[in-house]
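Visitor: Sharing a model prediction with you, sequence too.
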Amino acid sequence: MAVCARLCGVGPSRGCRRRQQRRDPAETAAADSEPDTDLEEERIEAGAAELCGEWGGRSSSPSPPPRCSLLELPPELLVEIFASLPGTDLPNLAQVCTKFCRILHNDTIWRRRCREVLHRYRHILGLWQPDIGPYGGLLNVVVDGLFIIGWMYLPPHDPHVDDPMRFKPLFRIHLMERKSATVECMYGHRGPHNGHIQIVKKDEFSTKCNQTEHHRMSGGRQEEFRTWLREEWGRTLEDIFHEHMQELILMKFIYTSQYDNCLTYRRIYLPLSHPDDLIRPGLFKGTYGSHGLEIVMLSFHGRHARVTKITGDPNIPAGQQTVEVDLMHPIQLPTVDDLYNFNELSRIILEAQEEVHREQRQPEGRTEDGEGSGEGSRPPTEVREPEPGSEGAAALKEEPLQFVLPVGVSSRNENYPRTCRICFFGTGLIAGHGFTSPERTPGVFILFDDDRFGFIWLELKSFSLYSRVQATFRNADAPSPQAFEEMLKNIQSLTS
């Protein structure tokens, strides 16, 4: 490190002191306030030349030493060099010049710091779901510059399902300490303050704020409530009082109190993608009537696709499977004129439901005439989407079909696509307040394109539109299909 310090001008050296003595105070102040690339390069090269001169004095060769400068090294090599230095020296190194500062923001360096210097926190990178009653949530923990930061991702304002996700920092961990790491709570309006993180086990950790007074506003709970409405809903209390008052009070209570106490997070994985999947699985934002927008996860499981709630509501909590799609039963929608008639759509869906029930009553692998069925004898994991040549597969290759909502079907978002690719029979989970009397009811899954799908709830006469979350999440892919299935069971069991 002493050699690096002399080359970079970080540590003391005779050359550095001589150059400082030759500067006048104004030049020194200007250099300290704003780095100059030319001066930095001259200083680095001068230090390198001095060092090379010392080495050359010990050699019998009369040839002058070659010029050397760290700035001339390729960034990839500098990343490797800097990654091998102690974490406590990197902040000083970042002040040498703008090039070093940019390189030191490389994730490779800080991921190594997490492994070597802050090994106790290396397990918390990735996606997590907070345990907040039925509401859940989505936390993304990433390396960001000199910190590990936990970002809470929030859906867009209702009903703008195609808008990008919103996010805010909840905590950060300093990466420059050698023996211990400073943890700060970022929640509230008074800036970072002291917090604590406890790793319960590999796939679970908890956070606690040690200075909860930073969460409070001078105007008390009423000011906090109105500020939360503006930030989270984009509307004033008066605008939505008559629609959601009871729900808002409950949500605000949970939202403001969760960081006053110890909050537990459990790891979630993104589903693995398969070439035969209908579309790429992942996270989506969806409309849920008066409950607003919620975050769900689409995944494929052999003959079925499943939509699991990452955020939830008092009726259907987070972790529950909100929609299940039967990929072996595509539905042929009527023409647009007939589709306006809700009774016609209801007839088609109920006929598909009866067909599914009839097949379920048959012995596995046998048809009504007693002959063996190739479809029934095949393991479910081998069926990812309709067979080549089937009605569903053909529909994917044809021109998009016109689509409209039947008269009487309510929708929070009127800007739904007017064409679709294919439809399947499915069931949706409904329940009373507090997840009472849950039951699965028939509906139709509509695939619009690679990034949007919808579901018509037949019994509720309502339509949910889902749009893909476009954010990129690192350290979030499931290590294996078995690990993903186990994760789904774990988050569902928390609210069952």
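Guide: Looks like it arrived, so ask away.
Visitor: all contacts plus neighbour counts: C-alpha atoms, from now on.
Guide: Fine.
Visitor: tally of neighbours for Ser390?
Guide: With neighbours defined by other CA atoms under 10 Å, the count for Ser390 comes to 12.
Visitor: now Glu204
Guide: 17.
Visitor: so what's the closest residue to it other than its chain neighbours up against?
Guide: Excluding the flanking residues, the one nearest Glu204 by CA to CA, 6 or more residues apart in numbering is Arg266, at 4.7 Å. Contact partners of Arg266, counting by CA atoms under 8 Å, 6 or more residues apart in numbering, are 128-131, 203-205.
Visitor: can you check Trp110 too?
Guide: Residues near Trp110 by CA under 8 Å, 6+ apart: 83, 143, 145-146, 175.
Visitor: Nearest to Ser390 among those residues?
Guide: Val143 (46.7 Å; CA to CA).
Visitor: OK, contacts around Asn341?
Guide: Taking CA under 8 Å, 6+ apart, we find Asn341 in contact with 406-407.
Visitor: Same question for His304.
Guide: His304 touches 324-328, 384, counting by CA under 8 Å, 6+ apart.
Visitor: this is the comparison structure:
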Amino acid sequence: MSLHIVDLPPELLFQILRHLPGPDIGRVCQTCRKLREIGSVDSLWQIKCRIEYKYAVEGGLENSSYYKIYSKVLHKYGKSVGLWRRDRKVYGGLVWIRYDKEGIVGSELLAPLSPNVKESMRRFDLFNISLTSEDEVKVTCTAEVNGHPCSVKVKPKKGTCKYTCLDTSNHLYGDKKIDLKNDSSLIEVLNIWLDNERGSDGDNDMYHFTYYGRGMDFLKNIHTYKLKPLLIQPPVQDKDVPLQPGLFKGTYSAHGIEIMNAEYSQNFNTLTLTKITGDPNVPATKVSVKVDLLRPMVLTANQQESIDNLDGVDTAHIEPGTKLEPQPFVFPRNCSERSGFNPPKTCLFRYHAQGQIAGHGFRSPTWSPGHFVVFDEDTFGMIWLQLESFSLYSRVMEKYDFSKLAQEHELTR
């Protein structure tokens, strides 16, 4: 006597269905009423939401069901959740898409205003994806109080996401509603942007051209965000490293504060800082700093008194694997620094490094020598010897979910 699958107990059928991908559950449940009834149990879809998309609502859903959330929101937009880098020439950008109650919210993440590198990231909401009372998906641009339609398109196979505002006639800037279709209004928006973004740099005329260029690019790309998933290296567990990888904010002279992705090479011989946001000299996606972890150094206070001393210092070879103790740190004379940094008297590590410099438009890029100095797990600096300047970097302390698409594309490389 043969046994048909529908003769199995409902509890066992439930366990079988929970191990199927969500789309396959729908197909299987079309075969008979018993499977359809089991497939309609909302706790099954709660499991699928959690396993496939890491979607969970504390306290449960109030206005919808997990099946509706899965089939109408997550199936189409779930792979958009995570950190994305903005695919924008020169300046780049960072976008965080996350779950919010019974929907999805996309936000742009901006570095703090210059020169306050240790302050928190700034967040501006871009769009919201939710279900209406009629169970229709609503994609809303949140640049205006009441919201208006926008488009979010996720292409998992290409690893891209694109957000486009479909109505720019009623955007809110500061406390003003402005029609971006009106050319005269663009000047007003530019002035508002400059007032908001320059911070204390607004008092310095030498930085006006830099911010004006960023503002013009902001206007040019205000309606559309093309995104690519950003993969952050996980914490290093089994190696002694000077600091954990991750996102950092760094001071870049007149260019303000830029966002970096710090990650180790496969053999842990090099630490690389790649630009998530950039500038006309060294744009986004380019490497800003390369640290040679095979060339640590220990300096006396006298060796650090000036840039000339540092540039000509002859450091003794230190065997790889040698345990390094905290050493003196002296901020060198004739070295410019804009963050208001109060240097400590010691640092944890110091390494030879190279920083990338270039002319406007990334012309004639070259590598310039420097010293990479680690002060603590979340703070380090770069002394640019030829530029006679100092960049301070501070870890992005906010916690962001990483992109599932980024992880999938990393596995298929």
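Guide: Looks like it came in fine. Everything numeric in this text was worked out from a predicted model, so none of it was measured.
Visitor: Nearest residue to the aligned partner of Val90 of structure 2 in structure 1 in space, please, no chain neighbours.
Guide: By TM-score structural alignment, Val90 of structure 2 lines up with Pro134 in structure 1. Distance criterion CA to CA, 6+ apart; nearest residue to Pro134 of structure 1, sequence neighbours excluded, is Pro317 at 4.1 Å.
Visitor: Now do the same for the one you found: its match in structure 2.
Guide: Here Pro317 of structure 1 is matched to Pro283 in structure 2, going by TM-score structural alignment.
Visitor: Also Leu278 of structure 1?
Guide: Aligned partner of Leu278 of structure 1 by TM-score structural alignment: Pro242.
Visitor: for Phe342 of structure 1, same thing?
Guide: With TM-score structural alignment as the criterion, Phe342 of structure 1 matches Ile307.
Visitor: right, and that match touches Leu385 too?
Guide: Yes - counting by CA atoms under 8 Å, Ile307 of structure 2 touches Leu385, with 6.3 Å between them.
Visitor: Switch the contacts of His304 of structure 1 over to JSON lines; also include neighbour count and distance to Leu90 of structure 1.
Guide: Converted to JSON lines, those look like this (neighbours: other CA atoms under 10 Å; distance: CA to CA, whole Å):
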{"residue": "Glu324", "neighbour count": "24", "distance to Leu90 of structure 1": "50"}
{"residue": "Val325", "neighbour count": "25", "distance to Leu90 of structure 1": "51"}
{"residue": "Asp326", "neighbour count": "19", "distance to Leu90 of structure 1": "54"}
{"residue": "Leu327", "neighbour count": "24", "distance to Leu90 of structure 1": "53"}
{"residue": "Met328", "neighbour count": "21", "distance to Leu90 of structure 1": "57"}
{"residue": "Arg384", "neighbour count": "20", "distance to Leu90 of structure 1": "49"}
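Visitor: how about stretch 347-364 of structure 2: buried residues?
Guide: 347-358, 362 (16 or more other CA atoms under 10 Å).
Visitor: I misspoke; the intended subject was stretch 92-112 of structure 1.
Guide: Neighbour-count burial for stretch 92-112 of structure 1 [16+ other CA under 10 Å]: 93-97, 100-101, 103-107, 109-112.
Visitor: Now go through these and say which are in helices.
Guide: Members of the buried residues of stretch 92-112 of structure 1 lying in helices (criterion: DSSP state H): 93-94, 100-101, 103, 107, 109-112.
Visitor: So the residue nearest to Glu204 of structure 1 versus Asp144 of structure 1, what's the distance?
Guide: Per CA to CA, to the nearest Å, Arg266 of structure 1 is found 21 Å from Asp144 of structure 1.
Visitor: Over to Thr436 of structure 1?
Guide: In this view, Thr436 of structure 1 and Asp144 of structure 1 are 42 Å apart by CA to CA.
Visitor: Also Asp32 of structure 1?
Guide: For Asp32 of structure 1, the distance to Asp144 of structure 1 equals 26 Å [CA to CA].
Visitor: Looking at the two, which one has more neighbours?
Guide: Ranked by neighbour count (other CA under 10 Å), Asp32 of structure 1 and Asp144 place Asp144 first, with 17 against 11.
Visitor: And the more buried one, what's its match in structure 2?
Guide: Match for Asp144 of structure 1 (TM-score structural alignment): Asp100.
Visitor: From Pro332 of structure 2, how far off is that match?
Guide: 48 Å.
Visitor: just Arg33 of structure 2 next, same as before
Guide: 78 Å.
Visitor: So for those two, which residue has more residues nearby?
Guide: For Arg33 of structure 2 versus Pro332, the count of surrounding residues by other CA under 10 Å is larger for Pro332: 21 against 11.
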